[in-house]
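Chemist: Provided below are the primary sequence and the corresponding predicted coordinates.
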Amino acid sequence: MSLLGREVFWPPADELTEVAEKIRARLGEWPAASTRWRICLTMPDAPGAQDLIVFTEPRSENFSVGEAAVIEAYGGRAVFNRADACYALEGEWSDNWLDALAAFLDCNFDPHDALVLAMAWRSGDEQKDDAWPTDFATFPRVADLPLAPESAFPSCPDALGLYPVLPAAEWVERVLDLDVCTAQLRRKTTDVADLKQEIERSVAAGRKHQAQLFINDHWREAIDAGAYGVHLGQEDVEVSDLNAIVRAGLRLGLSTHGYYEMLRALHFRPSYLALGAVFPTTTKVMPTKPQGLARLQRYVALLKGRVPLVAIGGIDGKVLPDVLSTGVGSAAVVRAVTEAPDTETAVSALRQTFASLNAEKNSEIGR
């Protein structure tokens, strides 16, 4: 876990490295960083792919940074650029934010998420036993976003419970018949007629059981069918008519894969956030590496009570108790239901895990 003895800053800066190590020591155990980033305070002679060049004032001239990534941080704004990716943040930061950035990079966070945490860091936090940033007021805002919808999306229960994500209306009907209250239709098809029929049939099943039935991606068809809600990915937000969705009274769930995307999603005032992928999953190609339980626990600590949260990605009956122990109010499952030898038995066991946890919470409250 030691940062000393390796090149963390360029030019070499022993004092910065020592402070970074003090901060890192208070952040707990994390997987070793997959990239050993070097934070460059001046332009290196030959910028490399593992260099993160920091400018704290406007550049006087344009020059090539090669394969290096760049952070420009001044005037209350910090922008991270790498290849074709750009992440812009606004807010305040402490004098030792660069030390904190080095520490969070060493915790194996991607640079844009490490930058969010570094901006949320406050001088003196390294004196705390648990120094992880959890005060939402210190976190930056994502900049350069389109306007949020005219009003917030309708609310949904804070704890959505067991949340199966299902491939067909037949599955939706079968699972809702087993007293599941929340489900999502993720129908992968280019057949317009099939899609319309599947969504209408699923929405009808949701109404029959008074369940929270979300439609993945296909927001126009979901509006036409009168669905309870829609679930969108990060890439869908700017190409979907969010005002049309909110005017139709549908709830909105948004996928997130880290701190930056969580802050970005909150700008649009959704009904819930999905946090993932917690574990490796084969149901879809993920844009980021698995988050793991430790990160999930940190996300919940920051956002619980602010917006309903759903854990998603590789969750089955074996890991569900550990997932729920983080305090998240819902867990989405896919293969744990659709590939189970016996659907009824699988759903019953998953629901029992939620019931047992709720019983434990109520028992603790009553003490």
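Modeler: That came through fine. Numbers count the residues shown, from 1 in each chain.
Chemist: going forward, measure contacts and count neighbours with C-alpha atoms only.
Modeler: OK.
Chemist: Tell me if I'm right that residue 253 and residue 273 touch.
Modeler: Yes. The pair residue 253 and residue 273 passes the contact test of C-alpha atoms under 8 Å, sitting 5.6 Å apart.
Chemist: So those two - more neighbours on which side?
Modeler: residue 253 (26 against 23; other C-alpha atoms under 10 Å).
Chemist: Check the secondary structure at the more buried one for me.
Modeler: Here residue 253 is recorded as strand under DSSP: H, G, I helix; E, B strand; the rest coil.
Chemist: show me the contacts for it.
Modeler: 229-232, 270-274 (C-alpha atoms under 8 Å, 6 or more residues apart in numbering).
Chemist: With respect to residue 86, which of those is nearest?
Modeler: For the contacts of residue 253, the residue nearest residue 86 by C-alpha to C-alpha is residue 232; the value is 21.1 Å.
Chemist: What are the neighbouring residues in contact with that closest one?
Modeler: Residue 232 makes contact with 216-217, 252-255, according to C-alpha under 8 Å, 6+ apart.
Chemist: Reformat these as CSV; add distance to residue 363.
Modeler: Shown next, in CSV, are the contacts of residue 232 (distance: C-alpha to C-alpha, whole Å):
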residue, distance to residue 363
216, 36
217, 39
252, 33
253, 31
254, 33
255, 33
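Chemist: PyMOL command to pick out the buried ones of those residues?
Modeler: Only the buried entries of the contacts of residue 232 go into this PyMOL selection, using 16 or more other C-alpha atoms under 10 Å:
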select buried, resi 216+217+252+253+254+255
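Chemist: In addition, the following structure is provided for comparison:
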Amino acid sequence: MRDFELYVITGEEFHPERDVVEVMEEAIQGGADIIQLRDKTSDKKTVFEKAKKLKALCASYDIPFIVNDHIDVALAVEADGVHVGQEDLPLTEVRKLVGPDKIIGVSSHCLSEAITAEKEGADYIGVGPIFATKSKVDVVDPVTTSYIQEVKAAISIPFVAIGGIKKHNLQEVVDAGAERVCVITEIVAAEDVKQATIDFKQVLIEAKQ
């Protein structure tokens, strides 16, 4: 889990005319290191079918595939891991369900949540939203880059910055201490997803130099 830089989450509402598998394959070809399926509106069978296809896709490129929230679906398709929020099952219970070898990521919005996630055995932590974002409803207020600095100083497991991150503010995120970033609209909403991913990753590489 330490060897990734660019984490891309699905956002099918931002490309309604295109298949999610096709879009995510272009993102992988452009340099995405890890993919997450996030679908909070479809029925369980539909989520399962998408997850099965995305798991096969990620396996073909040898990158991790994560399922958001749907632990049963993640287990059914043998996903590499799950990502849960603060309102989902406690991490300790998730670990009992998925076993010791699956990746578990936890969203955090303040340092106490991040510290708790690390203590309970999270493999990585989502840190955000850094900036205002339209990719998620009922999102909390932006935590700003100061939260990145807090987590960087207090947490030893990998963390990924998320929320409103674009090419134009990426340097600010990296300067605050983030080595890994998560993106949705900046990539999946692009007309040319592969090129958008290439461009974003190049900016990320340059920002870290």
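Modeler: Cool, got the structure. No experiment lies behind these values; they were computed from the predicted model shown.
Chemist: Overlay the chains and give the TM-score.
Modeler: Aligned and superposed, the two chains score 0.87 in TM-score terms (TM-score structural alignment, normalised by the length of structure 2); 200 aligned residues with a C-alpha RMSD of 1.9 Å.
Chemist: Break down structure 2 into its strands, ranges please.
Modeler: Using DSSP state E, the strands found in structure 2 span residues 6-9, 34-37, 65-68, 81-84, 103-108, 124-127, 159-161, 181-183.
Chemist: So which of those strands is nearest residue 74 of structure 2?
Modeler: Closest approach to residue 74 of structure 2 among these (C-alpha to C-alpha): strand 65-68, 5.7 Å.
Chemist: quick one: that closest one to structure 1 mean distance?
Modeler: Here the mean offset of strand 65-68 of structure 2 against structure 1 after fitting is 1.1 Å, by mean C-alpha distance after the TM-score superposition for structure 1.
Chemist: and that strand, which stretch of structure 1?
Modeler: Using TM-score structural alignment, the residues of structure 1 aligned to strand 65-68 of structure 2 are 213-216.
Chemist: got it, and stretch 112-126 of structure 2?
Modeler: Against structure 1, stretch 112-126 of structure 2 falls on residues 260-274 (TM-score structural alignment).
Chemist: quick one: terminal-to-terminal distance for that stretch?
Modeler: 14 Å (C-alpha to C-alpha, to the nearest Å).
Chemist: try stretch 23-39 of structure 2
Modeler: 15 Å.
Chemist: How much space separates residue 75 of structure 2 from residue 40 of structure 2?
Modeler: Using C-alpha to C-alpha, we find residue 75 of structure 2 at a distance of 17 Å from residue 40 of structure 2.
Chemist: Between those two, tell me which one has more neighbours.
Modeler: Higher neighbour count among residue 75 of structure 2 and residue 40: residue 75, with 17 against 12, using other C-alpha under 10 Å.
Chemist: How about that one, nearest residue that isn't a chain neighbour?
Modeler: Spatial nearest neighbour of residue 75 of structure 2, excluding adjacent residues (C-alpha to C-alpha, 6 or more residues apart in numbering): residue 98 at 6.9 Å.
Chemist: Any idea how many residues pack against that neighbour?
Modeler: Using other C-alpha under 10 Å, the number of residues around residue 98 of structure 2 comes to 19.
Chemist: again, but for residue 238 of structure 1
Modeler: Using other C-alpha under 10 Å as the criterion, the residues surrounding residue 238 of structure 1 number 11.
Chemist: Aligned counterpart of it in structure 2, please.
Modeler: By TM-score structural alignment, residue 238 of structure 1 lines up with residue 90.
Chemist: Return the residues in contact with that match.
Modeler: Neighbours of residue 90 of structure 2 in contact, by C-alpha under 8 Å, 6+ apart: none.
Chemist: any idea how far residue 176 of structure 2 is from the alignment partner in structure 2 of residue 293 of structure 1?
Modeler: Using TM-score structural alignment, the partner of residue 293 of structure 1 in structure 2 is residue 145. Using C-alpha to C-alpha, one obtains 6 Å as the distance from residue 145 of structure 2 to residue 176 of structure 2.
Chemist: Give me the more crowded residue out of the two.
Modeler: Shown here are residue 145 of structure 2 and residue 176; by other C-alpha under 10 Å, residue 145 has more neighbours (21 against 17).
Chemist: Isn't the more buried one up against residue 170?
Modeler: No. Judged on C-alpha under 8 Å, residue 145 of structure 2 makes no contact with residue 170 at a distance of 10.6 Å.
Chemist: Give me the residues contacting the longest helix along structure 1.
Modeler: Counting by DSSP state H, the longest helix found in structure 1 is helix 343-366. With contacts defined as C-alpha under 8 Å, 6+ apart, helix 343-366 of structure 1 is touched by 161-162, 175, 178, 180, 317, 320-321, 324, 336-337, 340.
Chemist: let's go with 10 Å and repeat that
Modeler: 161-164, 171, 174-175, 177-180, 316-318, 320-321, 324-325, 329-331, 333, 336-340 (C-alpha atoms under 10 Å, 6 or more residues apart in numbering).
Chemist: Quick check: buried residues in it?
Modeler: For helix 343-366 of structure 1, a neighbour-count test (16+ other C-alpha under 10 Å) marks 343, 346-347, 350-351, 353-354 as buried.
Chemist: Determine the longest helix present in structure 2.
Modeler: helix 44-61.
Chemist: what's the average distance of it to structure 1?
Modeler: Comparison of helix 44-61 of structure 2 with structure 1 after fitting gives an average deviation of 0.8 Å (mean C-alpha distance after the TM-score superposition for structure 1).
Chemist: counting contacts, what elements does that helix pack onto?
Modeler: helix 20-30, strand 34-37, strand 65-68, helix 71-76 (3 or more C-alpha pairs under 10 Å, 6 or more residues apart in numbering; DSSP states H and E).
Chemist: and of the ones you listed, who's closest to residue 139 of structure 2?
Modeler: With C-alpha to C-alpha, the closest approach to residue 139 of structure 2 among those belongs to strand 65-68: 15.4 Å.
Chemist: Which neighbouring elements make contact with that closest one?
Modeler: Contacts defined by 3+ C-alpha pairs under 10 Å, 6+ apart place strand 65-68 of structure 2 against strand 6-9, strand 34-37, helix 44-61, helix 71-76, strand 81-84, strand 103-108.
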